[in-house]
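J.: sequence first, predicted coordinates after that:
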Amino acid sequence: MRFRSDPFVLALLLSVITAYLFPQWGVEGSPFPTKTISSAGIALLFFFYGLKLSPDKIKKGLNNWKLHLVVQLATFVLFPLLVLPFYPLLKTTEQHTLWLAVFFLASLPSTVSSSVVMVSIARGNIPAAIFNASLSGMIGILITPLWITPFLEQAQTDMDFGSIYLQLVIEVIAPVILGIILQPLGGKFAGRYSKQLSFFDKSIILFIVYKSFSESFHSGVFSSIRWTDILLLIIIALSLFFVAYGIIYLISALLRFNREDRITALFCGSKKSLVHGTVMSKVLFSGMSSGGIILLPLMLYHGLQILLVSIIATKMGGESLVSEQKDTDDRP
């Protein structure tokens, strides 16, 4: 079988390389308003999703309780349980810090924007993806600290995540609702320019990747970590992703999910939010001198999950188009 490179995957790699060579463009204080561009892009992205959705489809998606249960249990139960058994094996302070960093990653909610975009690219259940990604973000504000605080030397209880709720409302919930309200007027527009909107979705993902890696490279978080540690964390991140992805796939098969629901379960249930992780780490690990190391597994996983899921999503989306085209050709 001949390998054919995917332009979007290559663009993702180029975004990471650009972030390494020119991190100053994507960090706070840059002449480019990266934060504003990112927030506005995500809001527009979800607004266009709202335009594509009819109230009947949304109602159908929200009533799929089995799918929602699988996604949330995978996010907040399966992932932590995959990491928790290794805790008794820790012997040194360094091992404890690295394990805590990985466990923090495992306890985080699913990412919102990229999960929905990838589900869209793979032609999955978009209403259910929006619902689960948004719900995961809100649940994670409570669940993640409950998982982490027992393993901290000094647990902090004065947590204020009001800004996260506000960001979720402004960038996700409100744009989707507005799009749904305007769907009778703009639904045909969204359908007519679906290819252009898909290009916009991918562009936002590329920008988020660049911005995230720029901040990582600029902060110098990698300078205090040995290459062997990074290699080990990459292996752990890959293992965590594929084991969780495989278990979710088996559960989806046992529950006989259709293709769209299976895609949503796989993509929403296997991803972790860099945004939530960054904010929560500032509160949970503010007293730790190695706080920067806590974010390293998350940043590695964040990059790997986008690269891996983009490959899978693009392949699934292509297969769906071929199948639809075949069905059209077979009609009399």
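T.: Arrived safely, thanks for sending. Numbers count the residues shown, from 1 in each chain.
J.: from here on, just use CA atoms for contacts and neighbour counts.
T.: Will do.
J.: report the buried residues of the helix ranked longest in the chain.
T.: As assigned by DSSP state H, the longest helix anywhere in the chain is helix 291-330. By neighbour count on 16 or more other CA atoms under 10 Å, the buried set for helix 291-330 is 291-307, 309-314, 316-317, 320.
J.: structure two is appended below for comparative analysis:
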Amino acid sequence: MSWPRWLPVDPYVAAMVATIAVASILPARGTAATAAGWATTAAVALLFFLYGARISPREALDGASHWRLHLVVLLTTFALFPAYGLLLGLLSPSVLDPDLYQGLLFLCAVPSTVQSAIALTSIAGGNVPAAIFSASFSSIVGIALTPLLVGAMMSDVGDASLSPAAFADIALRLLLPFVVGQLLRPWIGAAMKRRKKLLTLVDRGSILLVVYTAFSASVVGGIWGRVAVPDLLILLAVEVVLLAAVLGTLAALPFGRDDKVAIAFCGSTKSAAAGLPMATVLFSGPAAGLLILPLIIFHQLQLVTGTVLARRWAMRRAAGPARVT
């Protein structure tokens, strides 16, 4: 069965919402929670192994020479986003729920997405080789930078684990599988390309398992008694402002049209595939669900916004020379 085209929601996001609903009704408890935790650890390792096996060093290096573009993307992801996030602290707690604000800070520390950024850049007719390098490099660098930013910005989160052991745990769970995938790529890379649909299901299934495990712990801890619908609507409005501010800043930079497209999609997106697994390592207890909720909402927002912009820019490109606005 194919996803009905008339539905405005991406099927992956719909699956995330359904997963949260299932976790809210049937959360994993006791032995089931322990089993779900081990399954999540294995699924995340598999996820990063597959990333390593699929990312082609040659394709990435084709766009490596454009260092100004890559520097802008890195600064946007790991400096501009956190700066705007800290500025939004003026809204907490008077307007924005303090727990959700902490999740917003975590969102600002997460690396940029890989697959979506590259796909949207391609649709819009942007600099795809540069997007491949920037998005991939951001994801790898984020394994080290994201925990450091979390430690700097979220020091008052009681359930955060930011000890040297936590960094070693991240390297073991995320970086090591990625490196192994890269090393085995010459032998399994061709098979990966032939099984893209199956690998996409594995990718998304892994993330859904992470979401279910985190929200199960949060539901058991009483998450829905701590956050109301108006709080979520305010969070959505704040994230719209955040995304608009980042895109507006990037649009003002003096780059050519194709480079601006790559910068926009690599710099303004945040990776649920990288961020959610990191959250399982950095945070524990009932707070985890609230801390990942802003990232899940932002994921939907960036998909909708990115798709609209990519199609708009593609149409303008087909019509003739145009600016990226």
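T.: Okay, I see it. Worth saying up front: this structure is predicted, and the values here are computed from it rather than measured.
J.: aligned partner of Gly191 of the first structure in the second structure?
T.: Under the alignment (TM-score structural alignment), Gly191 of the first structure pairs with Lys193 of the second structure.
J.: give me the nearest residue to that match, chain neighbours excluded.
T.: Closest residue to Lys193 of the second structure apart from its sequence neighbours, by CA to CA, 6 or more residues apart in numbering: Arg54 at 7.6 Å.
J.: now Ser198 of the first structure. Nearest residue, chain neighbours left out?
T.: Once flanking residues are discounted, Ser198 of the first structure sits nearest to Ile121: 7.6 Å by CA to CA, 6+ apart.
J.: for the aligned residue in the first structure for Ser56 of the second structure, give me its contacts.
T.: The pairwise alignment with the first structure assigns Ser56 of the second structure to Ser54, based on TM-score structural alignment. Contact partners of Ser54 of the first structure, counting by CA atoms under 8 Å, 6 or more residues apart in numbering, are 180, 183.
J.: what does the one 3 residues further on give?
T.: Shown here is Lys57 of the first structure, whose contacts under the criterion CA under 8 Å, 6+ apart are Pro127.
J.: superposed on the second structure, where does the helix or strand containing it end up, distance-wise?
T.: Using DSSP states H and E, the element containing Lys57 of the first structure is helix 55-62. The superposed helix 55-62 of the first structure is, by mean CA distance after the TM-score superposition for the first structure, a mean 3.5 Å from where its aligned residues fall in the second structure.
J.: may I see the buried residues of the helix or strand following that helix?
T.: Proceeding N to C from helix 55-62 of the first structure, the next assigned helix or strand is helix 65-73, under DSSP H and E. Buried residues in helix 65-73 of the first structure, defined by neighbour count with 16+ other CA under 10 Å: 67-68, 70-72.
J.: with stretch 144-159 of the second structure instead?
T.: The neighbour-count check on stretch 144-159 of the second structure (16+ other CA under 10 Å) flags 145-147, 149-151, 153-154, 157 as buried.
J.: tell me who's in contact with the residue most central in space within the first structure.
T.: Nearest residue to the geometric centre of the first structure (CA atoms, centre = their mean): Thr111, 3.1 Å. By CA under 8 Å, 6+ apart, the residues touching Thr111 of the first structure are 133, 137, 268, 271-275.
J.: go again using 6 Å as the cut-off
T.: 272-273 (CA atoms under 6 Å, 6 or more residues apart in numbering).
J.: could you do the one 5 residues further on as well?
T.: Contacts of Val116 of the first structure were listed using CA under 6 Å, 6+ apart, and they are Ala129.
J.: that one: which element?
T.: Element membership of Val116 of the first structure, judged by DSSP H and E, is helix 113-121.
J.: got the angle between that helix and helix 291-330?
T.: In terms of direction (axes from the mean of the first three to the mean of the last three CA atoms, to 10 degrees), helix 113-121 of the first structure departs from helix 291-330 by 10 degrees.
J.: return the distance of helix 113-121 of the first structure from the chain's centre.
T.: Mean C-alpha position of helix 113-121 of the first structure versus that of the full chain (CA atoms, centre = their mean, to the nearest Å) differs by 8 Å.
J.: give the next helix or strand downstream of it.
T.: Under the assignment DSSP H and E, the closest C-terminal helix or strand after helix 113-121 of the first structure is helix 126-148.
J.: how long is stretch 50-58 of the second structure from one end to the other?
T.: 17 Å (CA to CA, to the nearest Å).
J.: and stretch 24-35 of the first structure, by the same measure?
T.: Counting by CA to CA, you get 13 Å between the two ends of stretch 24-35 of the first structure.
J.: which residues touch it?
T.: 211, 214-215.
J.: who are the contact partners of Ala43 of the first structure?
T.: Applying CA under 6 Å, 6+ apart, the residues near Ala43 of the first structure are 171, 175.
J.: hmm, back to that, narrow the contacts of stretch 24-35 of the first structure to those in helices?
T.: Residues from the contacts of stretch 24-35 of the first structure lying in helices, with DSSP H as the criterion: 211, 214-215.
J.: please indicate which of these are buried?
T.: 211, 214-215.
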